[in-house]
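[1] Here you go, sequence then predicted model.
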Amino acid sequence: MIEKWIKVLAKTKWLVVVIWLAIAVGSVLVLPDLGQIVRQTESKFLPADAQSAQAQTILEQMDPNRKSKSNAIVVVQRESKLSEQDQDWIKSRITELKSEQDALGIVTVLSAFDDPSLAQKFISSDGTTELVIVEFPHEVQQATTSDSVKHLKEKFNSPPNGVSVEFTGSAPIFMDYTTSTNEGLKKTEILTLVLVLGILLFVFRSPIAPFIPLLTIGIAFILTRGLVAWSTKAGIPVSTFTETFLIAVLFGAGTDYCILLIHRFREEMAKTTDRVTALLRTTQTVGNTVLFSGSTVFIAFFLIGFAKFGLYQSAVGVSIGIAVTLLAAVTLTPALMLILGPAMYWPVKVKAGAAHGDSKLWGAMARLSAKRPIAVLLVCMLLLTPFIFLFQGNRSFDDLAEINPSISAVKGFREVEAKFSSGEVLPTTIAITSKSTMRTPEGLAAIEKASQAASQIANVKEVRSAARPLGKQIAELTVPNQLEQTNKGLTELRSGINQVNDGFKKAQSQLETQSSDVTKLTQGAEEIAQKLTDVQSGLKQVSGGINQSGQGAQQLAKASEQLQGTAASMGDDLSKLVHEYPELANSTTYQTLVGKQQGLTGGLAQTEAGLQPLAKGLAQLVPSVNQLSGGIGQLADGQKQVSGGIQQLESGLVQFSTGLGEGTGALTKVSDGIHQVVEVQKGIADNSSKQIAGWNLPQEVLEQDEFKKSLDFYMSEDGKIAKLEVVLAINPYSKEAMSKMDEIRSSVISSLNGTALSKADIKLAGQTANYHELDHISQNDFYRTGGFVLIGIYLVLALLLRSLLMPLYILLSLVFNYLVTMGIVEFIFVKLLGFDGLSWTVSFFVFLIIVALGVDYSIFLMARFKEEYRPGRIIEAMGKAMTTTGGVIMSAALIMGGTFAALMFSGVHTLLQLGAGITIGLAIYTTVFMGLIVPSLAVLFGEANWWPFSRRNSSAGEKAAHAVDPVTQH
C-alpha cells in the first residue's frame, strides 16, 4: 500500500504542490480570520455551573434595562490639588459624554457631579485625583466595547496643563492586555521564523533544504488558522493561547517531522540514486515514527477538549493543526523531496550519514549507560530530585503584572490603588436571591446585617448595598442612634422637672415663712376680730398634687396666679377696713398685717416665676397637673371677720405648702424614673452597637424618593434580587484577596440566619471571585485532563513499541522531568526575580508541551531502538539508535526549544515563563533523560522491554531497513 502511494505521489508531485498552494490561498480568502475571533472571545472561560458565572447571570437579570457588563474608570490627576478650572473641564467632558451617550455606546456615566454626597467616592481625600466611571452594555471582548473605549479616550484628550488622564477598569485592562499580548505574538512569529530558518541552515548547511519544512509548515499554519476559526462555529473555544501554541507547536513539531524525513531521505539517497526508492525506504522506516509522533501530540491536544475549563479547552485547536501538519508532512514534503532530490542539500554532496553522522557525544552516553546503568540512574536521580522540592505551586492571577507598567490601564489602576483602594476598580459583588421581595423593612434590615457582617472581615474596605449606598451604616436608622436621640429628649425633660422641683422647694420655703408671719398677724388682730367677721372662705386646700408623668406644672402656675389674686383681694379688704376705721392705720398690728400681705404677694409672684420652666420642661410629656381648685374666700363680713379670714389664710397657706411638698415628691419620682429609663436605654444602645443587629427602618423612610434610588440601583424591581458590592482594601488579583471569597460568603450566609432572608441564595461575582473559582477549577482540570493525556500517550506508545513496559518508564521519565523543570522555573522567577508566583496557566501548559512534545524524542529514539533490535543484542541496538538519532533529536529539540524560546521576547510574563519552562524542560529531557536515564532503564530491563510481546519477528519497516539494496548490493 505504501509502495502504491509513493508511485502515485511520484507521478503527481507537481499537482500536489499546486493543490496545497491553492488550498492555502483559498483558506485566506474564504475562511474567517482567527485573530479577529480571538479578540472577540472572552479570555477567561468559566463553566456554566461555576458559582461566579451563575452570579453574573443573576446580576444581569436584576436590571435588564441597565445591562452594564463592563466599565472604564477615567482617572484625572494633578500633582497638586485639582483646581476649579480642572473641575470645569471634567464637568464639560461628562456633559458631552451624557449628551452623546447612545452614540458612544455608553450605559451610564457616574461622577461626583451627580450627587455631592458621593464626592468622597470619586474625589481623593487630598483632592489630587478624581474618578469618572463609564459603564458599557457589552462584554470587554466585544468590538463595540473597544470602540466605545476609543471614543472615551478621544473625549478626554487635551487635558489642562499639568493634568494627567489615565484609563483603567475592566474594559481598558482587557484591551491593553490583549494589545500587549498580540504585539508579543507578532514578535514571536517573526522571531520564530528567524530562529527556525537559522537552525535549519545550521543543521542542513544548505540554503535550499530549510525551505522545504518552512513551506510545508507555513502552508499548514495558514490553513489551520482558517480551519480553527471556522470550527468555532461548532463551539470549539479559542484564546490567545490558541494562536501562541499553533505557532510554536506547528513550527516546532512540524519542523521536527520534516527534519526526520529529510535526514532519513538523505541517508537513503546515499544508498541509491533513485529518488522514489529512497523515498519508499524513508517512508517505510521513519514514516511510522512521524505518524506515531504526530499522533501523540494530536491525542494530547485533542483530549484537552474534555477539560471543563474553557481556557484549557482552547488549546484543542492545536490538534487540528497537528492533523493538517501530518497530512502536509506525508504529502507536500515528500513531493518537494522528489522534485528537488539531491539538489535540496546543495552545496553539500550526499554521502552516507552526512546529515548528522554518528554522534560522538551520544555514543559516549550510550557506552556509559550500557556499562553502569544503575550508577547512572542513581547519580541522575540524586542530582535532579532536589529540584522537585523547589516546586511549591505558587501561582499568580494578576493580569496587570503581565503587561508593561507604563501602559495606561496599569498606571490608572496604580493611581486608584494609591488614592482610593485597588478594590474600587474591581469590586466583588454578592448576589442575593430570595423567593419573596426584599423591598421591606425586614428584608432591608437583613441586608444591613449582611453588609455589616461582610464589612467586619479583615481587608474589606467597605460594603455598599441598598441599606448603605455610600458604604457606611446610615446612623439615623440604627437603634443605638435612635435610642440616643430619645435619651437626649428625656434628659432635657428631666432637667426641666428638676427646675420645677427647685421652684417648688423655693415656693414652699417662702410659704412656710409667710405662714409664720400670718400666725403673728392673727395674734395681733384678735382685738378687732369682730370687725373681720366678713372674711369667710379663706384659702381652699390645694388638691391634686402632681402625678408621675409630670402633669402639674401648668396647673400649679394657675394656682399660684389664684393665690396672688386672693392675696390681692385680702389687700383690698384691708384697705376697705382702714377706710372705715381710720384709727387702724396707725396700729402697729395693722401695719404688720399689711406688710405680711405684701410679702405674701411677692412670694407668690416668685413662685409663679419658678413654675415657668416647668411648663417648658414637660411640654413633650403633655403635662397635665390637676388644677389647684378652691381659692381664697373673700372677706365676707368686713372688719369684724378679719381675724377669721386671717386664720383661714393661715390654714390655706399650710395646705398650699403641703400641696407643693406633694408635687415636689411626685416630680422627684418622675425624674428618678426618667433617669432609670435613660440608663436602661444607654445599655440597650451600647449592646446594639456591639451586636450589630440594632437597625430600624420606618415605613416612611422606605417610601422616600432618595431611598428608592438606592433600592433601584442595588435591588431588582420585584425585590427578589439584591446585590452587595464589597470593596477590598487589597489588590483584587492577589492570593490574599482570593482567600477572602469563601470567608465573605460564609459570613454573609451566617449573618442571615434567623432573618427574613435566612433561606436566600448567596453567590459571589467579580474578577476576584472568578479567579478564586478558576484556581480550583484549573487545578482539578489539570489533574483530570493530565491523566487523560498520559493514558492516551501510553496507548499510542504501547501500539508503536509493542510493549507495555517501555511506555510506562518513558511516561514516568516525562513526569519526573516536568517536576524538575517546574522546580527550576519557580526558583528562577519567584526566588530570584521576585515574582509573586508563576502565572496560573504556566504549570498546565508546560506539562502539556513537555509531555506531548517531549514524547516525540522518546519515539524517535525508541522507534530506532526497536528497528535495530535483535534478540540478545539490547546494548548494541540502543547504541546504534543513540548514535544515529542523537543528532536528529538534538536538532529537533533545538528547533522546538527555539520556537518556544521566542516567547520569552514577547514582553508578556505568561509567555516569558512558558517559553523559559518549555525550553528548560526540553533541554533537560533531550540530554539527561534521553541520553542517560531512558537508555539506562532500557539496558537494565533487557529483554523484558518487550513484555508481554515477542520480538522474534521483525516488522515490515525493519525488514525494509535491513533489506539488501538492489543498486548497491548492501
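    That came through fine.
[2] okay, CA-based contacts and neighbour counts for the rest of this
    Noted.
[3] Quick one: residues contacting the spatially most central residue of the chain.
    Centroid check for the chain by C-alpha atoms, centre = their mean gives Thr768 as the closest residue, at 2.0 Å. Counting by C-alpha atoms under 8 Å, 6 or more residues apart in numbering, Thr768 makes contact with Leu426, Pro427, Thr428, Pro732, Tyr733, Ala737, Met738, Met741.
[4] how close does the fourth one sit to Ala956?
    The one in question is Pro732. 61 Å (C-alpha to C-alpha, to the nearest Å).
[5] Looking at the two, which has the bigger crowd around it?
    Neighbour count, other C-alpha atoms under 10 Å: between Pro732 and Ala956, Pro732 has more, with 27 against 12.
[6] Enumerate every residue touching that one.
    Going by C-alpha under 8 Å, 6+ apart, the list of residues near Pro732 reads Ser422, Gly423, Leu426, Pro427, Met738, Gln767, Thr768.
[7] Mind doing that once more with 7 Å?
    Pro732 is in contact with Ser422, Gly423, Leu426, Thr768, counting by C-alpha atoms under 7 Å, 6 or more residues apart in numbering.
[8] Buried members of the contacts of Thr768 into PyMOL, please.
    To isolate the buried ones among the contacts of Thr768 in PyMOL, judged by 16 or more other C-alpha atoms under 10 Å, type:
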select buried, resi 426+427+428+732+733+737+738+741
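[9] CSV for the contacts of Thr768, including distance to Lys351 and secondary structure?
    Shown next, in CSV, are the contacts of Thr768 (distance: C-alpha to C-alpha, whole Å; DSSP: H, G, I helix; E, B strand; the rest coil):
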residue, distance to Lys351, secondary structure
Leu426, 66, coil
Pro427, 69, coil
Thr428, 69, strand
Pro732, 63, coil
Tyr733, 60, coil
Ala737, 65, helix
Met738, 63, helix
Met741, 67, helix
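[10] ok, of the contacts of Thr768, which one's closest to Gly719?
    Nearest to Gly719 out of the contacts of Thr768 is Thr428 (C-alpha to C-alpha; 20.6 Å).
[11] For Leu611, see how far away the closest one is.
    Taken as C-alpha to C-alpha, the span from Thr428 to Leu611 is 62 Å.
[12] another one to put next to it:
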Amino acid sequence: MRNFRKNHIGSAVIWLVVVLIAIFSLPNLTQLVSEKGQTKIPSSSQSQVANMIQKNWGHGQKNTTQVVAVFNNGDHKLTDSQKDQIDDAVQTLEDNKAHFGIKDVLDPSSNKEAKKQLVSKDGTTEIVQLMVAKSHGSYTKIDSQLTKAIKTPGLKTYVTGADILNDDFSKATEAGIQKTEVIAAVFIFIVLIIVFRSPVVPLISLLTVGVTYITSLSIVANLVKYANFPFSNFTQVFMVVVLFGIGTDYNILLYDQFKEELSHGKDNWEATRSAVKIAGRKILYSGLSLLIGFSALFLAQFSIYRSASGVAVGVAVLLIVLLTLNPFFMATLGPTMFWPTKNFNGGSRSKMWQWLSAHSVLHPIISLAIVLIATLPFILTYHNNLNYDNLAELSDSLPAKQGVQVVQKHFSKGTAEPSTLYIQADHKLNNEEALKLIDMVTKTAQAEPGVKTVASATQPGGSKVSALYANNQLSTVTSGMNTANKGLNKIGKGLNSADKKLSGTDMQSGLSQVKQLSDGASTLANGAVALNSGITELDNGSEQISSNLSVLNDGVQQYTAGVGRLNSGASALNNGIQSYTAGASQLGSGASQLSSGVQTYTSGVSSLNNGLQTLANKNSELESGASQLASGVTSLQSGSQQLSNGLSQMQSQLNGSTSAAQLEQLNTGLGQINSAISTLANTQSTLSTSLTSVGDNITSAGASTQKTADDLKQIQAALAANPQLAQSNPALAAAVSDIATNTKNTGDQLNTAGTTLKGISGSSSSLTSDQISQMQTALTGAQSAVTALESVQNALNNQGLVSGSQQLTAGLNQLTAGTNQVTSGLQAYTSGVASAASGASQLSANSSTLNSGAAQLASGTSELNANSSALNSGASQLASGTSELSANSATLNSGSAQLAAASQQMTTGLGTLSSQAPTFVSGLMQVSNGTQTMYTTLSGLTGEMGQLQTGLNSAATGVTKVAKGTKSANSYLKGLQNSSAADEFYIPKSVLKGDTFKQSLNTYMSSDMKATKMTIVLDSDPASETAMNRVTNMQKVIKNNLKGTSLENATVAIGGQTSTLADTKSIASQDFIRTAAIMLVGIALALMVVTRSLLQPFYILGTLLLAYMTSLGLTKLFSTAFLGQSMLTWNTPFFGFIMLIALGVDYSIFLMMKYRELAGTGTPGQRIVQASGIIGAVVLSAALILSGTFAALMPSGVLTLIQVALVVIIGLIILVIILPIVLPALIKLTYPAKPDKNDDTKTTRQERNQD
C-alpha cells in the first residue's frame, strides 16, 4: 500500500478513467463550431440590429442565408445559347425549390431592374441571388447541392456567399488543426530526443500533454454545449499549441530537475519528491501567471476574444496532470526514463545568456540603448492598418472564393457583398408621405462618397423614376394649362361674337319667317303621306311581275327539255337514213329507228307546247302586274307633285334669300323626279304591250308545233305498215314536206318573239340612259336642298331656337334617306330590265338557229325523195341544227334566269322604298311639329334675349379673367418646375395601388410594410477600412436627416459584410485595449507575488511589450515579402499579444525565481548574471519547442494562424535575446551594488532546509 502511494499508482488509474470519460463524452466539435462558434457581435451594434430586422422580414425569408450562383464565360461575352442554358439551370432551381431549400430566386429575367444589377456590363457574367433556408442542412450540403444543380457545360460556375465562406474557413481551420497536431507531436518528439538523448522521455511527455489536451478539450466542449461557454474556430487550435508548447516546457523543467536529483544519488521516490517540490513551485508560479492571463479573456466582450479563455481551462488541467501523473512515471521508471543515458550530471548552462547578461551589467545604459536602437525602427514603422477581409483567410483554390473574385472582377468590388440599409418604424410605410422620406434617404445615400448605386422602393433600378417626381409631373400640368388657356381664349372670342350677333338680330322679323316655315312644313307632310301611298302600290305591282317571271322561267326550262328530245329524234332519223342508203333490206330497220325518233320528238314537242301554253295563260297576269306598276308610278308622280307644291308654298312664305334659293333648288329636283317617273310609267306601258305580243306568238308557235307532231305520227304509221313504203308511197314525201313547213313557221314565230323582246330592251336602255339620269339629277338636287335646310337649322340654332330646329333636322334626314333608297330601287329595276333584254336577245338568236335548222330539214327531205345521198346529207345537217338548238337552249335558260333575278332586284328595291316611305312621312310630320314648337318657343323667348345678351357679355369678361389667371399660374408653375424644390418624390394613388409598384414594395418592404430596405453597392472593397468608415458615417448622416420627420424615432441600421466588419473593428479595437489592460494587471499582480518586488514586474512586462511591438513590425515586413499580404489580419495582433505575453512571462518568471534563489551569493548584478547562465539553457530549449509548436500552424493555410505563429516565433526570438540584456541592465541601474544580507540569510536557510 505504501508503494501504491509512493508510486502514485492511484493517480494513474484516476487519469485513465478521466481520459476514457473525456473521450466518450466529447461532443461533435464541427457541429459546435457551426452552431456556436461563429463570431458574435453585441446585439446593440447596427449590423446585429439589421440582422434582427431581416429575421422578421417575412416574405418567406426568415432564418435564411443568401447564396449567389455565378455563371462566367471567362473574358468572352455570353452567347445566346449559353444564356438559354443559364435560364434552364435557373428554371431547374425554380422547379425544385423544396429539394434545394430555396425560398426566393432573383435572376436577370425577374425584372428590368434585376437585369441591370445581375448582368455584368461586359456581358461575360451573370449572377443569381438565392435565399436558402438554414434549416435545409449544413452549409456544406447547400453548397454541394447547388454546385451540382448549376453546373453548365462550357461555363465556369460558382456558388458563394458569406455563410458558405465562413463554413469554408471553419473547415480550413479544422484541417489546419489536424495538421498542427501531427506536426507538433513529431517536432516535440524530435526535440526531446535531442535534449534528453532518450526516446522514453519524449513519449512520456507527449502522453501527459495528450491526457491534458483530451481532458481539457472535452471539458471545454461540454461547457460550450451545455453552458454556452465561449467558443470559436480558434479555441481548439490555441489549446493545441499552448498545451503542447508550454506543457513540454514544463515537462523539460520537471524532468531536468528530476535528472539532477537522481545525479545526487537519491532513489526514485526521493528524487521525484524533490523534483516536484523544487520544479513544481516554478511550474505553479509560471502556470499561475499564465492562468491569470488567459482567464482575464473571459472578461472580454467580443466573442472571438472570449473564446481564447478556453485555454485557461487547459492550463489548469495541465498543472494538475503534470504534478500528479508525471510523478507516477518518475517514481515507477526512475533512471529508466532517460534510457539509454547513464550520465545524470546537473543541468547545463547557457553561455550566450551569461555573456549577454554580463556585458549588460557592465554597460547597462549602452545595452539598453542598443536594444532600443535595434527595436524602435520596427516599432515606429508599424501602422495598425489591419485586414478585415475574410477572403484573405482562405486558399485561392476554393471555388467559393473564386466566385467572389470573378464577381469583383466583372462587376464592382461591392457587388459581391452589398450593404443593406434598414429603416423600421412603428407604422406602415406604403404611403405617399413615408415613401417621400424613403426617397430622400435614398438620395442622401447616393450622395455619400464611395457609393456606386442605391436601390430602394422608390428607385428599384438604382436611379430615379422620372414619372414619380414633381418636376416631371409639373411638366404635364403646365402643358395642359397652356392648352386650357388657348381654349379659354377661344371661348371668350366665341362669347363676344355671339353677343355681337344677338345685338344685331331682329327677333320679331325672324319669328314671322318661322311661322311661314311651320306652315310650309305642314303642307310638305301632307304631300309625303300621298307619296307613301303611291310607293305602296308600286311595290305591290313589282311583286306580281316577279311572280309572273317565275312562271315564264318554268316554261323556258320545259322548252329546253323539249329541244333536247328533238335533238335525240333528229339523231335517230339520221341513223335511219344511213341505213336506207345501205340497201332496201335494211329499210325496215331504219323505219323502226325513225318511228322511235318521231315518238321522242312528238313527246318533246308536246311538252314544249304545254309549257308555251302555260306561259300564254300567265301572260294576262304579267299584263296585270305591269298595269299595277304603272298605277303605282302614277301615284308616285302625284305624291311628288304634292311635295313640289308644298315646297312651292314654303318658298313663297320664306322671305330670306338663302332659304328661298335652297327651296327652289329642292323644287327643281322634285320636278326632275316627276319627269323621270313619267318616263318610267310610259316604259312600263310599252313593256306590257310587248309582253302581250310575246304571248300571242308563243301560242301560234304551239299550234304549229302540234301540227308537226300529227304529221310525224302519220309517218310512223306508214312505215310500220310497209317497209317498202319509202319508194312507193308519195304520202311519205308529203308528210316530210309538212314537217319542213311547220318547222319553218315555228322558227318565224320565234323570230318575231325575239324581235319583240329586242324592242323591250330598247325601251329599257332608253330609260337607263336618259330618264334614270334625270331622276338621279333630281335626287341630287333634293339632297342639296336638304343641305340648305340644314344651314337654315344652324342659323336657327344661333338664334336660340334649338328644339324646333332639331325636329326639322330629323325630318330632313329621313327625307334624305328615303330619296337615296328610291334611287337604289330604280337602279335595281333598271338593271333587271337590262337583264331581261339580254335574255330576249339570246331567245331571238335561238329562234334564228331553230329556223335555220327547219329550213335545212325541209331541204333534206326534198333531196331524200330524189336522191338517197342528198337525203343523207340533209339528215346530217338536221342533226347539226338540232345540236345547235340544244346548245342555244341553255343560253335561253340563262337569259330567263337573269330576267327573273332582275325582277327580284326590282322587287327588293321597291320593297326598301316602301319600308322607308313611312319613315320619310314620319320625319316630315316631325318637321311640321318641330317648326310649330319652335315658333311657340321663340314667341316666349323674344323677351328674354336681352338678359341672354347681358349674360353672354358677363361670361365673356369672366372667361378673359380666368384665362389671364391661368396664364399667371402657369408661369409660376414653370418656374417651380425648373427649381430644386420640384425635385421631390410624389406618387399618385393610382400608381401606389398599381401592380407595377406593388412588385417594388414586395421587394423592398417587409410583409407588414413597417420596415424598408435599401441595397447599397460601394465602389471600393467592402472589407477595406475606407468602406467601413463610409458605412458608419452613412448611418449617422441618415439618422440625423430623419430628425423632425415622421421617421425620427425609426430604427436605422446598416447590415451586410461591410457593416459587420465595421462593428467587428469597433468592438475588437475597444475590447483589445480593455482585455489587454486586464491581462497585464493580472499578470503584474502575479509577478509581484512571485518576485516580491514592485519594479521587477514592470521590467518584465516592459520587456515583453517591447518584444511584442517589434515582432508585429517584423511580421508585417515578413508577410509582405513572403506571403503577399501587406496587412496583418484583424485578430493577429490580439492573439499574438496574449500568446507572447502569457507564454513569454514564463521565461521571465524562471529567470527571476532563479535570481531570488541566488540571494546572498553576491551583488544583484552578479546574481542576475549567474541566474541568466543557469536558466538560459532551459529558456532556450523551451523557446525552441514553443516556436516549433507554433510553426506547426503554418501548413494550415489559414492566414491568421500563420501570422499569429510568426508573431509568437519572432517575439520569442527577440525575447530570448533582449531578456538577458534588459533585465540585468535595469537591475544593475536600480538595485544597490552591495549584497542583501536578508536575502543571504533567507537563501542559506532555504538551502539548509533542502539538505
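    In hand now; what should we look at? Here the structure is a predicted model, which means the values were calculated and not measured.
[13] Just the TM-score for the two chains, thanks.
    The TM-score (TM-score structural alignment, normalised by the length of the first structure) is 0.78; 833 aligned residues with a C-alpha RMSD of 4.0 Å.
[14] Aligned counterpart of the residue nearest to the centre of the first structure in the second structure, please.
    Aligned by TM-score structural alignment, Thr768 of the first structure pairs with Thr1058 of the second structure.
[15] so which strand or helix has that match?
    helix 1057-1091 (DSSP states H and E).
[16] Repeat that for Ile73 of the first structure.
    Applying DSSP H and E, one finds Ile73 of the first structure within strand 70-78.
[17] Just give me the mean distance for that strand relative to the second structure.
    Its aligned residues in the second structure lie a mean 1.0 Å from strand 70-78 of the first structure after superposition (mean C-alpha distance after the TM-score superposition for the first structure).
[18] quick one on the thing from earlier: I'd like the contacts of Thr768 of the first structure as a markdown table, with distance to Val842 of the first structure appended.
    Formatted as a markdown table, those follow (distance: C-alpha to C-alpha, whole Å):
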| residue | distance to Val842 of the first structure |
| --- | --- |
| Leu426 | 24 |
| Pro427 | 26 |
| Thr428 | 26 |
| Pro732 | 20 |
| Tyr733 | 17 |
| Ala737 | 21 |
| Met738 | 19 |
| Met741 | 24 |
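[19] ok, now which ones touch Gly562 of the second structure?
    Gly604, Val605, Ser607, Leu608.
[20] Could you rerun that using 8 Å?
    Neighbours of Gly562 of the second structure in contact, by C-alpha under 8 Å, 6+ apart: Tyr601, Ser603, Gly604, Val605, Ser606, Ser607, Leu608.
[21] sec struct for it, please.
    Look at Gly562 of the second structure: counting by DSSP: H, G, I helix; E, B strand; the rest coil, its state is helix.
[22] what's the spacing between it and Val556 of the second structure?
    Taking C-alpha to C-alpha, one finds Gly562 of the second structure at 10 Å from Val556 of the second structure.
[23] Likewise for Asn575 of the second structure?
    Distance, Asn575 of the second structure to Val556 of the second structure, by C-alpha to C-alpha: 29 Å.
[24] Just want to know which of these two has more residues nearby.
    Using other C-alpha under 10 Å, the more surrounded residue of Asn575 of the second structure and Val556 is Val556, with 24 against 20.
[25] Checking my notes, that one in a helix, right?
    Yes: membership of Val556 of the second structure in a helix is supported by three-state DSSP.
[26] from memory it sits against Ala897, does it?
    No: using C-alpha atoms under 8 Å, Val556 of the second structure is not in contact with Ala897, being 9.4 Å away.
[27] quick check, nearest of the contacts of Gly562 of the second structure to Asn697 of the second structure?
    Leu608 (13.8 Å).
[28] Count the residues that sit near the closest one.
    25.
[29] how far away is it from Gln714 of the second structure?
    From Leu608 of the second structure to Gln714 of the second structure the distance is 20 Å (C-alpha to C-alpha).
[30] ditto for Phe378 of the second structure
    Relative to Gln714 of the second structure, and taking C-alpha to C-alpha, Phe378 of the second structure is found at 155 Å.
[31] Quick one: residues contacting Phe167 of the first structure.
    Contacts of Phe167 of the first structure (C-alpha under 8 Å, 6+ apart): Ala72, Ile73, Val74, Val75, Lys153, Ser408, Ala409, Gly412.
[32] Show me what the last one aligns to in the second structure.
    The pairwise alignment with the second structure assigns Gly412 of the first structure to Gly403, based on TM-score structural alignment.
[33] So that match lies in a helix, does it not?
    Yes: looking at Gly403 of the second structure with three-state DSSP, it is inside a helix.
[34] Double-check it against Gly74; I have them as touching.
    No: in this structure, Gly403 of the second structure is not within contact of Gly74 by C-alpha under 8 Å, at 11.9 Å.
[35] neighbour count winner among those two?
    Gly403 (24 against 14).
[36] Return the residues in contact with that one.
    By C-alpha under 8 Å, 6+ apart, Gly403 of the second structure lies in contact with Val70, Thr157, Tyr158, Val159, Thr160.
[37] Show me whatever sits in contact with both of Gly562 and Val556 of the second structure.
    Counting by C-alpha under 8 Å, 6+ apart, nothing touches both Gly562 of the second structure and Val556.
[38] burial count for Thr341 of the second structure?
    12.
[39] Now do the SS call for it.
    coil.
[40] That one corresponds to which position in the first structure?
    By TM-score structural alignment, Thr341 of the second structure lines up with Val348.
[41] ranges for the helices of the stretch 401-550 of the first structure?
    In order along the chain, the stretch 401-550 of the first structure carries the following helices (DSSP state H, counting those that start in this stretch): 408-419, 441-455, 479-524.
[42] Highest mean neighbour count out of those?
    Mean neighbour count (mean count of other C-alpha atoms under 10 Å) peaks for helix 441-455 among those, with a mean of 23.
[43] with the second structure superposed, average distance for it?
    Compared with the second structure after the fit, helix 441-455 of the first structure shows a mean deviation of 1.3 Å (mean C-alpha distance after the TM-score superposition for the first structure).
[44] what about that helix, distance to the chain center?
    Centroid separation between helix 441-455 of the first structure and its chain, computed with C-alpha atoms, centre = their mean, to the nearest Å, is 21 Å.
[45] All set now, cheers.
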